[in-house]
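# below is the sequence, then the predicted model.
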Amino acid sequence: MAADYYQVVTTTDSQDEADRLAAAIVEQRLGACVHVFPITSVYRWEGGVARDQEWRLAIKTPAGRLADLKGYIEADHSYDVPMVIATEIVDGSEGYLSWVADETR
């Protein structure tokens, strides 16, 4: 059974890009809300271990907008391989999820 709502996570290497992506996602109604916060990422890339300051975007969206949101992030992101991970929202307040649906129509 597919979920009705998702939280989608991606990261960027600058606050400016995070803010730009977040605003565009909400303006285009691909997500109702985007939380943006700084993180430190440690990861393997091109044969070595890297450690970088990044900004994480946590986007709330209904299932019907998920493919468009993923496509937008992949097309408009500065990374060669942007992280896009969608996690099912298995429960939430009815009022909030209704708002997510309304804001992404």
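All right, it came through fine.
# okay, CA-based contacts and neighbour counts for the rest of this
OK.
# what are the ranges of the helices in the protein?
Here the chain has its helices, by DSSP state H, at 15-27, 63-76, 94-103.
# between these, which gets nearest to Phe37?
Minimum separation from Phe37 across the helices of the chain (C-alpha to C-alpha) falls at helix 15-27, 8.6 Å.
# figure out which of the helices of the chain is closest to Glu54.
helix 15-27 (7.9 Å).
# what comes into contact with the closest one?
Applying C-alpha atoms under 8 Å, 6 or more residues apart in numbering, the contact partners of helix 15-27 are 11-12, 31-34, 36, 54-57, 69, 73, 77.
# let's bring in a second one:
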Amino acid sequence: METSNLTVPSIVVYVTVPNKEAGTKLAESIVKAQLAACVNRVPVGYEYSGLFVLIQTDSEELLIIKTRESLLEALTEHVKANHEYDVPEVIALPITGGNTQYLEWLKNSTRG
């Protein structure tokens, strides 16, 4: 696992949205505001409940957002202000290492 003193503390943030259109709109606004280097949109297809797998029929998506740890508060406020849910999911996980070149790109693609 490569790490570098040149990189800044970085995180991955999960945000669910109700549908593809909402996901596209929110992801674009996050990147345009330089609150994240990139956002991946993943359809949510399964929900686990005990030993059973229930196939969901809704169109919810998961946004996987890569950003600086220092932008979490601003990102959270942006999501809350631009999300359809009253209480949107915003969960942050630390990035503890990785490709130094990618982490540098992440740093350079976001607000300082």
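Perfect, I can see it now. Bear in mind that the values here come from a model prediction, so they are computed numbers and not experimental data.
# returning to that earlier point: report the buried members of the contacts of helix 15-27 of the first structure.
Among the contacts of helix 15-27 of the first structure, the ones that count as buried by 16 or more other C-alpha atoms under 10 Å are 11-12, 31-34, 36, 54-57, 69, 73, 77.
# tell me which two of the contacts of helix 15-27 of the first structure sit farthest apart.
Across those (C-alpha to C-alpha), the longest gap, 22.1 Å, separates Ala32 and Glu54.
# residue closest to the middle of the second structure?
Ile65 (2.1 Å; C-alpha atoms, centre = their mean).
# to which residue of the first structure is that residue aligned?
When the first structure is aligned by TM-score structural alignment, Ile65 of the second structure is paired with Ile59.
# its match and Thr11 touch, don't they?
No. Ile59 of the first structure is beyond contact range of Thr11, at 11.1 Å (criterion: C-alpha atoms under 8 Å).
# take the buried ones among the contacts of helix 15-27 of the first structure and keep only those in strands.
Thr11, Thr12, Cys33, Val34, Val36, Glu54, Trp55, Arg56, Leu57 (DSSP state E).
# which one of the residues you listed is nearest Met83 of the first structure?
Thr11 (6.6 Å).
# contacting residues around the alignment partner in the second structure of Glu103 of the first structure?
Matched by TM-score structural alignment, Glu103 of the first structure corresponds to Ser109 in the second structure. Neighbouring residues of Ser109 of the second structure by C-alpha under 8 Å, 6+ apart: Gln34, Ala36, Ala37.
# average distance between stretch 59-67 of the first structure and the second structure?
Compared with the second structure after the fit, stretch 59-67 of the first structure shows a mean deviation of 0.9 Å (mean C-alpha distance after the TM-score superposition for the first structure).
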